[in-house]
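1. attaching a predicted model along with its sequence, questions to come.
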Amino acid sequence: MIAETVCCAVSAAGLGIAAVTAFRKRFLAAARITAYALVPVALVMTGVVGWASDKAFSPVAWAGLVLLGGAWGLFALTRAVERRGGTTRKERRAARDAEHEPVAAPGASAPALGSTAARPAARPAPAARKGAGGGDDFSDIEAILKKHGI
């Protein structure tokens, strides 16, 4: 009952301000103030104010808000623990997918796969090539030339 009275008083004050604004020949601003002033009365008439005031003083509603806050706190806590753990869900999924990586592209046909003997040998890692010594600076170039039959 008090909430409805307050809303009506706010609307009456807003309509008074709109009347003064219209008297000063600022009709566009007066129309806008009138629109804002009618909102509280409309909320009272639709029952939103009564519903909101009933929920504001309801212990069940406050207990629900406490549970909602607790759930949010648990989500935040688990997220923080997951970040401190080192691996995220995305990293674990990438590691699992790397274990089961196909030999060829998923859409490749059987002739494109070929046999393992027909595949060229993999190039050694850059660290392995550098560790071979200073005399093998041109080993990459020689490998390319041999590949082309030169």
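-> Arrived safely. Residues are numbered from 1 along each chain as shown.
2. only C-alpha atoms for contact and neighbour calcs from this point on.
-> Fine.
3. distance from the lengthiest helix in the chain to the middle of the chain?
-> Secondary structure of the chain read by DSSP state H shows that its longest helix is helix 59-84. The chain centre lies 18 Å from the centre of helix 59-84; the measure is CA atoms, centre = their mean, to the nearest Å.
4. how about stretch 19-31?
-> Worked out by CA atoms, centre = their mean, stretch 19-31 lies 45 Å from the chain centre.
5. that stretch: which residues count as buried?
-> Across stretch 19-31, burial judged by 16 or more other CA atoms under 10 Å covers 19, 21-22, 30-31.
6. which ones are touching V39?
-> Residues in contact with V39 (CA atoms under 8 Å, 6 or more residues apart in numbering) are S11.
7. ok so, going back, now secondary structure and distance to D97 too, for the buried residues of stretch 19-31, in JSON lines please.
-> As requested, the buried residues of stretch 19-31 are exported to JSON lines (DSSP: H, G, I helix; E, B strand; the rest coil; distance: CA to CA, whole Å):
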{"residue": "A19", "secondary structure": "helix", "distance to D97": "70"}
{"residue": "T21", "secondary structure": "helix", "distance to D97": "69"}
{"residue": "A22", "secondary structure": "helix", "distance to D97": "70"}
{"residue": "A30", "secondary structure": "helix", "distance to D97": "65"}
{"residue": "A31", "secondary structure": "helix", "distance to D97": "63"}
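8. what about versus this one:
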Amino acid sequence: MIAETVCSAAAAAGLGIAAVTAYRKRFLTAARIAAYSLVPLGLVMTGVVDWVADTAFSPVAWAGFGVLGASWLLFAGTRAVERRRGGTRKERKAAARSAQTEAVAPAASAPSLGPASRSKTPSATAPRADKADDFSDIEAILKKHGI
């Protein structure tokens, strides 16, 4: 009973604010405020407020929310375990079958590129032998600027 009164009062106050806003020639904003203020009134008229009030004070409803939470925890826990194991049982069996049918030496069918030739210039992708060389450029720039 009190929830309906509060919602109706909120709707009346919102419509009053919308009227003042429309008086100030801000019709679009006034229409939005009126739309928001009619929502609680509509909820009261449809009976949703009664249902929510009955649910909020019902121990059976809270127990139902607890059961739903436990169900969600079970789903999340089993999904986490499934991810750690590498998928469902069906997915693991399919992966085992595909591993058995794979070639014994898959690289053997790749074309041979011949012996590798070494050039005198180092390539851009070759790793550097000394870690100090990596920072020498940075040190030179810092010394140039007096840092």
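-> Received, thanks. Model, not experiment: these values are computed from the prediction.
9. TM between them?
-> TM-score of the superposed chains, computed with TM-score structural alignment, normalised by the length of structure 2, equals 0.63; 110 aligned residues with a CA RMSD of 3.0 Å.
10. rewinding a little: next, the mean deviation of the longest helix of structure 1 compared to structure 2.
-> Taken over the aligned residues, the distance from helix 59-84 of structure 1 to structure 2 averages 1.0 Å (mean CA distance after the TM-score superposition for structure 1).
11. do stretch 8-20 of structure 1 as well
-> Stretch 8-20 of structure 1 versus its aligned partner: 0.8 Å mean (mean CA distance after the TM-score superposition for structure 1).
12. list the contacts of that stretch.
-> 29-31, 33-34, 36-41.
13. residues contacting the residue nearest the centre of structure 2?
-> Nearest to the mean C-alpha position of structure 2, counting by CA atoms, centre = their mean, stands A76 at 15.2 Å. Contacts for A76 of structure 2 (CA under 8 Å, 6+ apart) come out as none.
14. distance check, it against A70 of structure 2.
-> 10 Å (CA to CA, to the nearest Å).
15. and if you look at F27 of structure 2?
-> 49 Å.
16. equivalent analysis for R85 of structure 2, please.
-> Counting by CA to CA, the gap from R85 of structure 2 to A70 of structure 2 is 23 Å.
17. cool, and S98 of structure 2?
-> Distance from S98 of structure 2 to A70 of structure 2, by CA to CA: 37 Å.
18. also D133 of structure 2?
-> Counting by CA to CA - D133 of structure 2 and A70 of structure 2 are separated by 58 Å.
19. check C7 of structure 2 too.
-> 33 Å.
20. ok, A35 of structure 2 next?
-> The value you get for A35 of structure 2 to A70 of structure 2, if CA to CA is used, is 38 Å.
21. these two - which one has more neighbours?
-> Taking other CA atoms under 10 Å, A35 of structure 2 and A70 do not tie; A35 has more neighbours (15 against 12).
22. which one in structure 1 is aligned with the more buried one?
-> Under the alignment (TM-score structural alignment), A35 of structure 2 pairs with A35 in structure 1.
23. how big's the offset between the host helix or strand of its match and structure 2?
-> Using DSSP states H and E, A35 of structure 1 maps to helix 27-46. Averaged over the aligned pairs, helix 27-46 of structure 1 sits 1.2 Å from structure 2 after superposition, using mean CA distance after the TM-score superposition for structure 1.
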